[in-house]
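**Student:** This is a predicted model, with the sequence first.
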Amino acid sequence: VLVSHEHGDHAKSVMQLIDNGVAVYMSEGTKAALGDAAKYAEVVRPDKIKNIGKWRIQPFRTQHDAAEPLGFVIEDGEDRLLFATDTFFLPYKFLNLTQIMVECNYALDILDKNLLSGRVTQSQAKRLLTSHFSLHNLKSYLRDQDLSRVKVIYLMHISSVNGDQERFKKEIQSVTGKPVKICEA
């Protein structure tokens, strides 16, 4: 199991996985933040390739309010998957991707509406803007990528308050021309 960062919605079962004999990999910062829960986890380093069985893992830094968050490019010789969640920006271009699994957390117009109505506080909105991928930023990112080999794009970590699954799916399909699937929580 690859752990992106220490927040509970991403790492709460680390100890149980390890106790059940599952190999768990994470950054040094994530391991330190999780403490004893992750003492038997293996550390992977950003931008250093790690071979795990038939998988080739390329960890990379993401932009989130966590100790040392990571995204991953995962290859098995046939497919090359980009996995990125809980980041508001990706400065990288990855070549020869066949699948993309990426966060699309919120749309700014929905967030603004929720802010005005009081459903979302100023501090919540500020955190979202600097820790999660917006629909606008994801569309911009995908426009700048070579998607010629991509078979499917998976959208994940869509906010139930500030997101719209069907809208996000349609807009990403329109921008990319690729099939888009929604990952349910």
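**Tutor:** Cool, the structure landed. Numbering: from 1, shown residues only.
**Student:** Could you use CA atoms for every contact and neighbour count after this?
**Tutor:** Fine.
**Student:** what about the most centrally placed residue in the chain, distance to residue 24?
**Tutor:** What sits nearest the mean C-alpha location of the chain, by Cα atoms, centre = their mean, is residue 85, with 1.3 Å. Distance of residue 85 to residue 24, given as Cα to Cα, to the nearest Å: 17 Å.
**Student:** what helix or strand does residue 72 sit in?
**Tutor:** For residue 72, the host element (DSSP states H and E) is strand 70-75.
**Student:** by contact count, what packs against that strand?
**Tutor:** Judged by 3 or more Cα pairs under 8 Å, 6 or more residues apart in numbering; DSSP states H and E, the packing partners of strand 70-75 are strand 55-61, strand 80-84.
**Student:** for comparison:
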Amino acid sequence: MGLRFTILASGSTGNATIVQGSERTVLIDAGLSAKKLDELMKEQGISGHDIDALLVTHEHSDHIKGLGAFARKYELPIYANEATWGAMERHVGKIEKEKRVYMESGEELAFGALRVQSYPISHDAAEPVGYCFQENGEKLSLATDLGYVSDKVKQQIIDSDVLVLESNHDTEMLRMGRYPWNIKRRILSDVGHLSNVAAGEALIELMTDRTKRVYLAHLSLDHNQMDLAMLTVNSILENNGIFYKKEEFPLRKTYADRATPWDEVMRK
């Protein structure tokens, strides 16, 4: 079995993704209750007992809500950089010293044959990161909670076989929405979230002959719709000469309330 993954949930109400290599399985973020994580995993035919490690992108509640409870229940090590540990410590409860692992931004670790590369991103958190996963020449990259896609981020996630990329909001829906202006300004800033247009424009440079699928992730429930996000992104790709036959259409959906089906990275 090669590298595969399932996105248990994606959005402002909670985020969690499972990445499974040939020897090890990791959970990235635990932004749902431990009970909900158990339910979603059971539906995907996996258990917390199958998880070898928890990786944290940053300390916002939609990424760590169930982190402490889930880690304690299954006696799992938690990997995060020092700044993120400092920011989330009071929110996750007691974690045994041997289960607290420091993985600094930019560091690469091996979980069996599965290599995990951390890389810094721009977001309004202590020291947020994204992750790339590689095994046997296969590459999966997770890139959400991005204020913008910097050149350094592009260097990390380009040439991914599968890319999970934030497409958080439609700018006009956000501007006309009910949020107070200070929150809108934060979301629109370089430490906020990627719009549909920004995601599409980034993909012009990120998609290569190697790219098989792109999952649009972390959509706002208030200021976006999946069909709108996919239409916007696809239009930008087509306008820049990136065309796909319908049966080869590379964009995939994620959900706030249910998991995506298991996806094998090398699947055509």
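**Tutor:** All right, it came through fine. Bear in mind that the values here come from a model prediction, so they are computed numbers and not experimental data.
**Student:** re the thing from before, of all the helices and strands packed on strand 70-75 of the first structure, which one comes closest to residue 184 of the first structure?
**Tutor:** strand 80-84 (15.3 Å; Cα to Cα).
**Student:** Figure out how far the helix or strand following the closest one is from the centre of its chain.
**Tutor:** With elements assigned by DSSP H and E, the helix or strand that comes after strand 80-84 of the first structure is strand 99-103. Taking Cα atoms, centre = their mean, to the nearest Å, the mean C-alpha location of strand 99-103 of the first structure is offset from the chain mean by 7 Å.
**Student:** Can you check which part of the second structure strand 99-103 of the first structure sits on?
**Tutor:** On the second structure, the counterpart of strand 99-103 of the first structure by TM-score structural alignment is residues 162-166.
**Student:** and that stretch, how far from the first structure on average?
**Tutor:** With mean Cα distance after the TM-score superposition for the first structure, stretch 162-166 of the second structure departs from the first structure by a mean of 0.8 Å once superposed.
**Student:** Mind checking what secondary structure the corresponding residue of the second structure for residue 159 of the first structure has?
**Tutor:** With TM-score structural alignment as the criterion, residue 159 of the first structure lines up with residue 220 in the second structure. Here residue 220 of the second structure is recorded as coil under DSSP: H, G, I helix; E, B strand; the rest coil.
**Student:** sorry, back to before: select, out of the helices and strands packed on strand 70-75 of the first structure, the one closest to residue 176 of the first structure.
**Tutor:** Nearest of those (Cα to Cα): strand 80-84, 15.3 Å.
**Student:** Identify the residues contacting that closest one?
**Tutor:** Contact partners of strand 80-84 of the first structure, identified using Cα atoms under 8 Å, 6 or more residues apart in numbering, comprise 62, 70-75, 94, 96-103.
**Student:** export the helices and strands packed on strand 70-75 of the first structure to TSV and tack on mean neighbour count?
**Tutor:** Formatted as TSV, those follow (neighbours: other Cα atoms under 10 Å):
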stretch	mean neighbour count
strand 55-61	20
strand 80-84	22
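**Student:** possible to save these as a markdown table with distance to residue 14 of the first structure?
**Tutor:** Shown next, in a markdown table, are these (distance: least, Cα to Cα, whole Å):
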| stretch | distance to residue 14 of the first structure |
| --- | --- |
| strand 55-61 | 18 |
| strand 80-84 | 19 |
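**Student:** circling back to that earlier point, where in the second structure does the strand holding residue 72 of the first structure align, residue-wise?
**Tutor:** Using TM-score structural alignment, strand 70-75 of the first structure pairs with 129-134 in the second structure.
**Student:** before we move on, back to that, what angle sits between the strand holding residue 72 of the first structure and strand 80-84?
**Tutor:** Strand 70-75 of the first structure and strand 80-84 are oriented at 170 degrees to each other (axes from the mean of the first three to the mean of the last three Cα atoms, to 10 degrees).
**Student:** Quick check: strand 70-75 of the first structure compared with the second structure, mean distance?
**Tutor:** Counting by mean Cα distance after the TM-score superposition for the first structure, strand 70-75 of the first structure comes out at 0.7 Å.
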